[in-house]
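[1] Please find the sequence and the predicted model below.
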Amino acid sequence: MFEPGRLHLEHSPVQPPDVAYELIITYAPASSQDGPSMHFQVTGHIAGQPVDESFDLAADLAFNFASSIDHLARRHGLPATQVVPISLHRQYDEMFADIQHKLGRHCGDPVDARHLGKT
């Protein structure tokens, strides 16, 4: 379920190799030494293990939030055969648009090459 600044994802296992998860992703604009950024907080559980992590993405890389959340989920036990369906979720477009709006970014805005490799 999406609302501006928050996405709640939940999955119950369907097949034996699946693991259950419930993730609440909150985000808000922040500021860093490199300029505007987006602060993400991910809480919940994956396979019965608690998740409570945060990370920041520079404004020009905040569009890559789904990849960052997927990497975080892998570190917390989500198997390679399963995905956190953010990019498949219908709320992805709403979250993407909300992040771009909050950061004042638009399609076609440049990416600062110095930020690449920091995600």
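    Sure thing, it's come through.

[2] contacts and neighbour counts: CA atoms only from here.
    Noted.

[3] Packing partners of the lengthiest helix in the chain?
    Taking DSSP state H as the criterion, the chain has its longest helix at helix 91-103. Where contact means 3 or more C-alpha pairs under 8 Å, 6 or more residues apart in numbering; DSSP states H and E, helix 91-103 is packed against strand 2-3, strand 21-32, strand 35-46.

[4] Put this next to the first one:
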Amino acid sequence: MFRSGHAVVSRPSSKAFSGYHLVLDYHVEGLEQKPEWACFHLHGTVDRTPIDEVFRMHRDVACNFLQHVRQSLRKQGAALHSDVLFAFHADYDPMFKDLRQQLHCVPGEPIDLDRFLREG
């Protein structure tokens, strides 16, 4: 489920996959014409493991937020197959579009490769 600034993905547990209910809230900060930061709040549960992390990413690497989410889940010990996160295009595609619009990103805009490798 998606609405601007909010995405939810859920799946009951099965023999093949852990169950999860994850909520990712986000907003941008900085000048209205060209916001500098995307701020995220990931919370919910994965196989009864509570998840709660707040993070922010610079605008040029913010659209790589799913990589950060995957790393956060791994760091918190959540047993979630990473491919599962990337499989919800119906949920994440509108979020990517909304985030790019809020950040006023334009195709071909350069990114800082050092920042991408460090934060992304």
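    Structure's in. What do you need? Note that the structure is a prediction, hence the values are computed from the model and not measured.

[5] Fetch the TM-score of the aligned pair.
    Both chains were compared after superposition, and using TM-score structural alignment, normalised by the length of the first structure their TM-score is 0.84; 114 aligned residues with a C-alpha RMSD of 1.9 Å.

[6] will you turn the helices and strands packed on helix 91-103 of the first structure into CSV that also has mean neighbour count and distance to R74 of the first structure?
    As requested, these are exported to CSV (neighbours: other C-alpha atoms under 10 Å; distance: least, C-alpha to C-alpha, whole Å):
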stretch, mean neighbour count, distance to R74 of the first structure
strand 2-3, 14, 22
strand 21-32, 18, 12
strand 35-46, 19, 9
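
[7] Show the contacting residues for V8 of the second structure.
    1-2, 21-24, 91 (C-alpha atoms under 8 Å, 6 or more residues apart in numbering).

[8] now the first structure: which of these match?
    Checked against the first structure using both residues aligned by TM-score structural alignment, their matches' C-alpha atoms under 8 Å, those keep these contacts: 1-2, 21-24.

[9] from these, which is closest to V46 of the second structure?
    H21 (6.5 Å; C-alpha to C-alpha).

[10] Compute the distance between that closest one and D52 of the second structure, please.
    12 Å (C-alpha to C-alpha, to the nearest Å).

[11] and what of A38 of the second structure?
    For A38 of the second structure relative to D52 of the second structure (C-alpha to C-alpha), the value is 17 Å.
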